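Trainee: I'd like to go over a predicted model; first the sequence, then the structure.
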Amino acid sequence: MNDLQPLIDNNARWADATVARDPEFFKRLQRQQAPEYLWIGCSDSRVPANEIVGMAPGELFVHRNVANVVPHSDVNCQSVIQFAVDALKIKHIMVVGHYGCAGVQMALEGRRSQGVADYWLGHIRDVASRYKPLLEAEPDARHRASLLVELNVLEQAINVSHSAVVQDAWARGQQLSVHGWVYSLGDGRVRQLGLSAEGPEAVKGLREMALERILEARSRHRATAQTARSGA
């Protein structure tokens, strides 16, 4: 038996249902790709980019890797950014992490995969090292992990903002913004981290401003949770 046959069958049903709803759908899709957004997210199977933001094929350009890391040395990710910005003229780049990220958890705990992923997760261990005092101040392991998810998004969004492609686009006046988001597996909601850059001037002080907003939001969340427990 072909173990992949259920996937082929699902595809046939999806294609038929799509044509039934919109007979011109695939004809339009063939003619052009004109997304305004680039989603840089985690490869986690529970985080389907298009579905999360309710977009159809052709409306969202997507790059995914383990723990949504954007190193300047990764030619794969950088080429996606370059194609999205220079060829597709996208207007927004969203770096999207998610709570419960296994890659972030491994980096935080210092666990090893005994493979090449250990080198990749070194980027997140660097983030954890940069913010070690903040992480150690968190009351429990779950809060430390969620904070590192947010800090990783912050640092990767800054990497995007400093990339040659984005800097060149801003220099020539191209409309382009970089954003930091986190997705919650618990309720399916995307949270904006208060991190957006629309030009080189906006990048100055971005880390400090975004970090302040992240910590303020976490403080409000703890206060709300404490009030709820007290009233229970």
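Mentor: Here it is on my side, so go on. Numbers count the residues shown, from 1 in each chain.
Trainee: going forward, measure contacts and count neighbours with C-alpha atoms only.
Mentor: Noted.
Trainee: what's near enough to touch residue 192?
Mentor: Residues near residue 192 by C-alpha atoms under 8 Å, 6 or more residues apart in numbering: 179-182.
Trainee: Sort out which residues of the host helix or strand of it are buried, please.
Mentor: Residue 192 is part of strand 190-197, with elements assigned from DSSP states H and E. Residues of strand 190-197 classed as buried: 190, 193-197 (neighbour count, 16 or more other C-alpha atoms under 10 Å).
Trainee: just curious, which of these is nearest to residue 146?
Mentor: Set against residue 146, the nearest of the buried residues of strand 190-197 by C-alpha to C-alpha is residue 193 (12.5 Å).
Trainee: That closest one contacts residue 216, doesn't it?
Mentor: No. In this structure residue 193 lies outside contact range of residue 216 using C-alpha atoms under 8 Å: 10.5 Å.
Trainee: Give me the neighbour count for residue 146.
Mentor: The number of residues packed near residue 146 is 23, by other C-alpha atoms under 10 Å.
Trainee: List the residues that contact the nearest residue to it once chain neighbours are set aside.
Mentor: Closest residue to residue 146 apart from its sequence neighbours, by C-alpha to C-alpha, 6 or more residues apart in numbering: residue 99 at 5.7 Å. Contacts for residue 99 were tallied using C-alpha under 8 Å, 6+ apart; they are 145-146, 149, 182-185.
Trainee: need the strands for this protein, in chain order.
Mentor: Counting by DSSP state E, the chain has strands at residues 37-42, 61-65, 92-98, 177-183, 190-197.
Trainee: and the ones you listed, which is most packed in?
Mentor: Scoring these by mean neighbour count under mean count of other C-alpha atoms under 10 Å gives strand 92-98 as the most buried, with a mean of 26.
Trainee: what comes into contact with that one?
Mentor: Under C-alpha under 8 Å, 6+ apart, the answer for strand 92-98 is 36-42, 47, 67-68, 149-150, 152-153, 156-157, 176-185.
Trainee: A further structure is provided below for comparison with the first:
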Amino acid sequence: LSVLEFAVETLQVKHIIVCGHYGCGGIRRAFEPPDGGGLVDHWLAPVREMCRRCAPDLARLPTEAARMDRACELNVELQLRRVAATPIVRSAWQRQQSVTVHGWIYGLGDGLLRDLGLKLSSLDDAESLDRENEYAGLAEPITMVRRHAEEAFAGLTMLEPPLLEEG
């Protein structure tokens, strides 16, 4: 079982916190060209796409530091959306289980933890965020790898134990 699945299904956690931090090296690297397709570049692909989509708005900010800080905040939103889009969280909401996904960010320079005001507690909240937010396109892009994974797991139910044949 995944950590998220165990937390939601078994422990019945009520709050999931997606927490990023200012000064993130991954965000800084996402603004640089990929350097050969390594694992880091694979993991950063959705973040790079977010940075590309948000580049015009980020360019309006007065300093490089402000642009990086805002990109860190947008990454928290992207990751919050990704957690909320998992079958684990969506199934919990469909069952009316009380689970809230929060978006926070930590300031390495000042040690302060900030609530970004991003909070999803239901399928309606998630859909509302998509409709209201100018960055609604921040969902993870559909890649061939993701498409193949979705097809492979489409018929599986995570909560059912495997069937064992007697004999």
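Mentor: Looks like it arrived, so ask away. All values derive from a computational prediction rather than experimental measurement.
Trainee: Give the equivalent position in the second structure for the residue nearest to residue 146 of the first structure.
Mentor: Residue 99 of the first structure maps onto residue 22 of the second structure when the alignment is built from TM-score structural alignment.
Trainee: Residue 180 of the first structure now?
Mentor: Match for residue 180 of the first structure (TM-score structural alignment): residue 103.
Trainee: Over to residue 115 of the first structure?
Mentor: So residue 115 of the first structure corresponds to residue 38, using TM-score structural alignment.
Trainee: Burial check on that match, number of neighbours?
Mentor: Neighbours around residue 38 of the second structure, by other C-alpha under 10 Å: 9.
Trainee: Residue 45 of the second structure versus that one, what's the distance?
Mentor: Distance from residue 38 of the second structure to residue 45 of the second structure, counting by C-alpha to C-alpha, to the nearest Å: 11 Å.
Trainee: cool, residue 118 of the second structure as well?
Mentor: Taking C-alpha to C-alpha, one finds residue 118 of the second structure at 23 Å from residue 45 of the second structure.
Trainee: Next: residue 16 of the second structure.
Mentor: Relative to residue 45 of the second structure, residue 16 of the second structure is positioned 24 Å away (C-alpha to C-alpha).
Trainee: average distance between stretch 41-54 of the second structure and the first structure?
Mentor: With mean C-alpha distance after the TM-score superposition for the first structure, stretch 41-54 of the second structure departs from the first structure by a mean of 1.2 Å once superposed.
Trainee: tell me which residues of that stretch are tucked away?
Mentor: Residues of stretch 41-54 of the second structure classed as buried by neighbour count (16+ other C-alpha under 10 Å): 41, 44-51, 54.
Trainee: Distance to residue 84 of the second structure added to those residues, as a markdown table?
Mentor: Below are the buried residues of stretch 41-54 of the second structure laid out as a markdown table (distance: C-alpha to C-alpha, whole Å):
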| residue | distance to residue 84 of the second structure |
| --- | --- |
| 41 | 23 |
| 44 | 19 |
| 45 | 19 |
| 46 | 16 |
| 47 | 17 |
| 48 | 20 |
| 49 | 19 |
| 50 | 17 |
| 51 | 20 |
| 54 | 21 |
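Trainee: Average offset of the strand holding residue 192 of the first structure relative to the second structure?
Mentor: Overlaying the second structure shows strand 190-197 of the first structure at a mean distance of 0.7 Å from the equivalent residues (mean C-alpha distance after the TM-score superposition for the first structure).
Trainee: can you tell me what part of the second structure that strand aligns to?
Mentor: Mapping strand 190-197 of the first structure onto the second structure (TM-score structural alignment) gives residues 113-120.
Trainee: Then stretch 145-159 of the first structure?
Mentor: The aligned range for stretch 145-159 of the first structure is 68-82, by TM-score structural alignment.
Trainee: Report the buried residues of the matching stretch.
Mentor: Applying 16+ other C-alpha under 10 Å to stretch 68-82 of the second structure flags 68-81 as buried.
Trainee: Including distance to residue 134 of the second structure, could those residues go into TSV?
Mentor: Listed next are the buried residues of stretch 68-82 of the second structure as TSV, based on distance: C-alpha to C-alpha, whole Å:
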residue	distance to residue 134 of the second structure
68	19
69	18
70	14
71	14
72	17
73	14
74	11
75	14
76	15
77	12
78	13
79	16
80	16
81	14
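Trainee: Give me the subset of those residues lying in helices.
Mentor: The helices, defined by DSSP state H, take in 68-81 from these.
Trainee: All set now, cheers.
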